Every structure is written in structure tokens, then in C-alpha cells.
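[1] Here is a sequence together with a model predicted from it:
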Amino acid sequence: MERCAWAGPEQIYIDYHDTEWGVPERDARALWEKLILDGFQAGLSWITILKKRENFRSAFAGFDPEVIASWGEPEVARLLSDPGIIRHRGKIEATIGNARAYLAIAEQEGFDQFLWKYLDGTPLQNSFATQAEVPPSTDLSTRISKDLRKAGFRFCGPTIVYAFMEACGLVNDHLVTCHRHGPCAAMA
């Protein structure tokens, strides 16, 4: 069975690739969680975040934005002392601010609607044969990044947003030789 070149060799990576990555995500809270985790991944490898994902969920109240939006310095201090997550003050503080921004968008139009409107609700289907063809960012990820920043989000640059788009199936970047390309395309 052929997979995208980045998927492996660890089983947790293979499982993530085979069951989650590239699957169109429509749940607003799940989208927000993935965007936050992609922000924490900046400068690190995704496998690092993937291995700590359950710790993040526990430390960040199940990624409940209503809870996180009310946090302040005591919670930041608690998180900075938690060895189960990435202890980066800027990313932790950004998550709290991002929860507030998420709630504002959710009230206006829904976070899922906010994101999927850029694609008219239909994932982009790419047909890359090699990993070298996959861009680190696109004009669309740049536009979404700018709009997220205008809404108050941080740690959401064009490269982070493009990785998020791939992870959440807003774009299908499974290589055409990968066994997941066709199934993810069919979910569109």
C-alpha cells in the first residue's frame, strides 16, 4: 500500500495519515483544535504535536473555546509548567486570544462557515505526483491567514494555514500514488 512520503515510519504517523489527514472536517470545534495544534507545531515536527495531542486536549480543557477565552495569567503559568505540552508562552497566550476570536466568528457566522466559504464548501483537489510539488503555502492560504489575523488570531501564517487546510481536508494533497487520494477525493 502506497502512502504519502511523510507518513511514517512510526505507527502513530501512519494511523494519522490513513484515518484523519485530508478528510474534510466540518465540525467547527474540531477545525479550531486543529488550527491551534498547527500553531503549536510551528518550528517543530508534526509528530511531536501528534504524540502530545491527548496531553494538549487535557491541558486545554478539551479545546473548549468558551472555557479557554476566560483564562488569564494563572492558567498561562499552569500551562508553562506542564511538561506534556509545548511550553511556549507566545503560543499559549495566542491560544487564549484565539479562543476569543473563535467565539466572535462563531457568533457572527460559525467558524466552519467562515473557513469553508473560501472554497464554496467543496475541498480543492490537487493531483501532485511527488512531495516536491506540494507548495508550503498558496494565495488562498495567505488570504485566509490575513482574514484570521484581522479577526484576532495569532500563529496562523500562510504556511501554518496551508498545513491546516491539508490536515482538515479543505485541500486534498494526498499524492496521486497514495491509497488515500481517491477516498479523500470521494468525500468532497
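    Alright, I've got the coordinates. Residues are numbered from 1 along each chain as shown.

[2] make it CA atoms for all contacts and neighbour counts henceforth
    OK.

[3] what are the ranges of the helices in this protein?
    11-19, 28-41, 46-59, 65-68, 73-80, 89-108, 111-116, 139-150, 158-167, 181-186 (DSSP state H).

[4] Can you say which of the ones you listed is nearest to residue 173?
    When the helices of the chain are compared by CA to CA, helix 158-167 sits nearest residue 173, at 6.2 Å.

[5] and the closest one, which residues are buried?
    Residues of helix 158-167 classed as buried: 158, 159, 160, 161, 162, 163, 164, 165, 166, 167 (neighbour count, 16 or more other CA atoms under 10 Å).

[6] name the helices or strands packed onto it?
    Using 3 or more CA pairs under 8 Å, 6 or more residues apart in numbering; DSSP states H and E as the contact test, the elements touching helix 158-167 are helix 28-41, helix 139-150.

[7] which residues touch residue 170?
    Neighbouring residues of residue 170 by CA atoms under 8 Å, 6 or more residues apart in numbering: 22, 24, 25, 116, 119, 122, 123, 124.

[8] Alongside the first one, take a look at this:
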Amino acid sequence: MNMGERCGWVGSEQIYLDYHDTEWGVPEYDSRALWEKLVLDGFQAGLSWITILKKRDGFRAAFQGFDPNVIAEWGADDVTRLLGDPGIVRHRGKIEATITNAQAWQRIEANEGFATFLWKYVDFTPVQNQWDRLDQVPASTEISVQISKDLKKAGFKFCGPTIVYAFMQACGLVNDHLTGCPCHGPVAQIGQHGMPR
């Protein structure tokens, strides 16, 4: 794939190229994986995604594979431990939010399933956008504003409309690969059947 053809936000580092080519925009239907990505997008607030991407393995190690059922039981000692871990972004508010977000995830998962909770906003099928240029891509949408409100109501933190829209893009609830990007068509094809139910 010619690097110049990719979406313009991708840097030149291989980890970023691989993420764009194989992961970004591909529909994710697993509740735990969706939660992990939302947490990581929350950690990204105020930082670049490449920073989080480079530390993702460190995050996965520190947060026990992002198992919300484990993290929901954590307390002050775990926060202190994580604040001393150089493998992650050491931000007390975001670490504490991860624990409360795990508890909120448990409630939603028990009620209807976290994947169902999120995918219902797009009728269980990815929105196929047709952006030609990066400056056409919104930072947030009415749907991301609504999801953000509902997540906050459910007890989530670090999930504003912009974070939620970045999450929707990453997890394939919307296909925001530019129309000239070689990934646009394949990602659209993967999502055409929607969420298995």
C-alpha cells in the first residue's frame, strides 16, 4: 500500500501504519474489547493517539488484559500501584475513572450487553461515511453527543462527545476512512452485515 494514499492523519511510524491498515475502522463487536478501546481513548484525552498506541502493551499488562470484572474490584492500593507504573499514562483521574468505568460496564453488560448498548445507536450496522478530505471529518456528531450523555448517566467518566466519536471511528461504528484510502472499501465490506445478533 502506498503510504501517501492512506488517511492523512497517519504518521510514518510502522506501529501507526499497521494500526491504520489492520485495526482502525474495523467493526468491533466484543463487549470487553469495546470497553478497552473506550478506556484507552479516555487516556488519550490531551495526548496524541501514537502515545497511547506505543504504551498499549504496557496498559494491557498493568490493567490485567483490560478485564473489567477484575478492575471493578480494585481500590486505592491499585491506583497507587498504577501511578508508579512507567508503562502507562500516569494520571490519577483517568486511572480512578477506569475502575468506575469497569463497574459501569458490569451494570450495562448485565442489563443488555455493552456491545448491544453501543451498536444500537447506529442500528447495529456501521455508518458508511464518504469523506474525500480530512477537513470534512467531524470531531463529534449528534450520535456521539447522545452516547456520551448516556455513558455518563450510566457512570462513565472521560467519555465526552469528541472522545466517543474517536472511539466510534476506531471501533467501526462509523467508517471514516477517506474515500481515496485503500482501506475504505474493505472496511465497508466487513461491516455490511452489521453486528451478529
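    Looks like it came in fine. Only a predicted model underlies this, so the values are computations on that prediction, with no experimental measurement involved.

[9] Can you give me the TM-score here?
    Counting by TM-score structural alignment, normalised by the length of the first structure, the TM-score of this superposition works out to 0.99. Behind it: 188 aligned residues with a CA RMSD of 0.5 Å.

[10] on that earlier part again, turn the helices and strands packed on helix 158-167 of the first structure into TSV, columns for mean neighbour count and distance to residue 177 of the first structure.
    Listed next are these as TSV, based on neighbours: other CA atoms under 10 Å; distance: least, CA to CA, whole Å:
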stretch	mean neighbour count	distance to residue 177 of the first structure
helix 28-41	21	25
helix 139-150	17	24
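
[11] Please identify which of those is closest to residue 103 of the first structure.
    The nearest among these, by CA to CA, is helix 28-41 at 10.4 Å.

[12] That closest one vs the second structure, mean deviation?
    Averaged over the aligned pairs, helix 28-41 of the first structure sits 0.3 Å from the second structure after superposition, using mean CA distance after the TM-score superposition for the first structure.

[13] Which stretch of the first structure lines up against stretch 42-50 of the second structure?
    Here stretch 42-50 of the second structure aligns to the first structure at residues 39-47, judged by TM-score structural alignment.

[14] and what of stretch 62-78 of the second structure?
    Under TM-score structural alignment, the match for stretch 62-78 of the second structure is residues 59-75.

[15] Now that stretch: buried residues?
    Along stretch 59-75 of the first structure, these residues count as buried under the neighbour rule (16+ other CA under 10 Å): 59, 60, 63, 65, 68, 69, 75.

[16] Check which residues of stretch 45-60 of the second structure are buried.
    Neighbour-count burial for stretch 45-60 of the second structure, counted by 16+ other CA under 10 Å, picks out 49, 50, 52, 53, 55, 56, 58, 59.

[17] Stretch 107-116 of the first structure too?
    Result for stretch 107-116 of the first structure [16+ other CA under 10 Å]: buried residues 110, 111, 112, 113, 114, 115.

[18] Which part of the second structure matches it?
    On the second structure, the counterpart of stretch 107-116 of the first structure by TM-score structural alignment is residues 110-119.

[19] For the buried residues of stretch 59-75 of the first structure, please prepare a markdown table with the additional fields distance to residue 179 of the first structure.
    Shown next, in a markdown table, are the buried residues of stretch 59-75 of the first structure (distance: CA to CA, whole Å):
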| residue | distance to residue 179 of the first structure |
| --- | --- |
| 59 | 35 |
| 60 | 34 |
| 63 | 31 |
| 65 | 35 |
| 68 | 38 |
| 69 | 40 |
| 75 | 43 |
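
[20] Closest one of the residues you listed to residue 31 of the first structure?
    Using CA to CA, the buried residues of stretch 59-75 of the first structure come closest to residue 31 of the first structure at residue 63, 10.5 Å.

[21] give the contact list for that closest one.
    Counting by CA under 8 Å, 6+ apart, residue 63 of the first structure touches 29, 33, 57.

[22] one more time with 7 Å
    33, 57 (CA atoms under 7 Å, 6 or more residues apart in numbering).

[23] mind checking how far it is from residue 124 of the first structure?
    According to CA to CA, to the nearest Å, residue 63 of the first structure stands 27 Å off from residue 124 of the first structure.

[24] and if you look at residue 103 of the first structure?
    For residue 103 of the first structure relative to residue 124 of the first structure (CA to CA), the value is 27 Å.

[25] How about residue 175 of the first structure?
    Distance from residue 175 of the first structure to residue 124 of the first structure, counting by CA to CA: 13 Å.

[26] if you count what's nearby, which of those two comes out ahead?
    Between residue 175 of the first structure and residue 124, residue 175 has the larger neighbour count (other CA atoms under 10 Å), namely 22 against 16.

[27] shouldn't the more buried one be in contact with residue 4?
    Yes. With contacts counted by CA atoms under 7 Å, residue 175 of the first structure reaches residue 4, the gap being 5.9 Å.

[28] Share the number of residues neighbouring residue 122 of the first structure, please.
    Residue 122 of the first structure - counted by other CA under 10 Å - has 15 other residues nearby.

[29] and it, what does it touch?
    If you count contacts by CA under 7 Å, 6+ apart, then residue 122 of the first structure has residue 188 around it.
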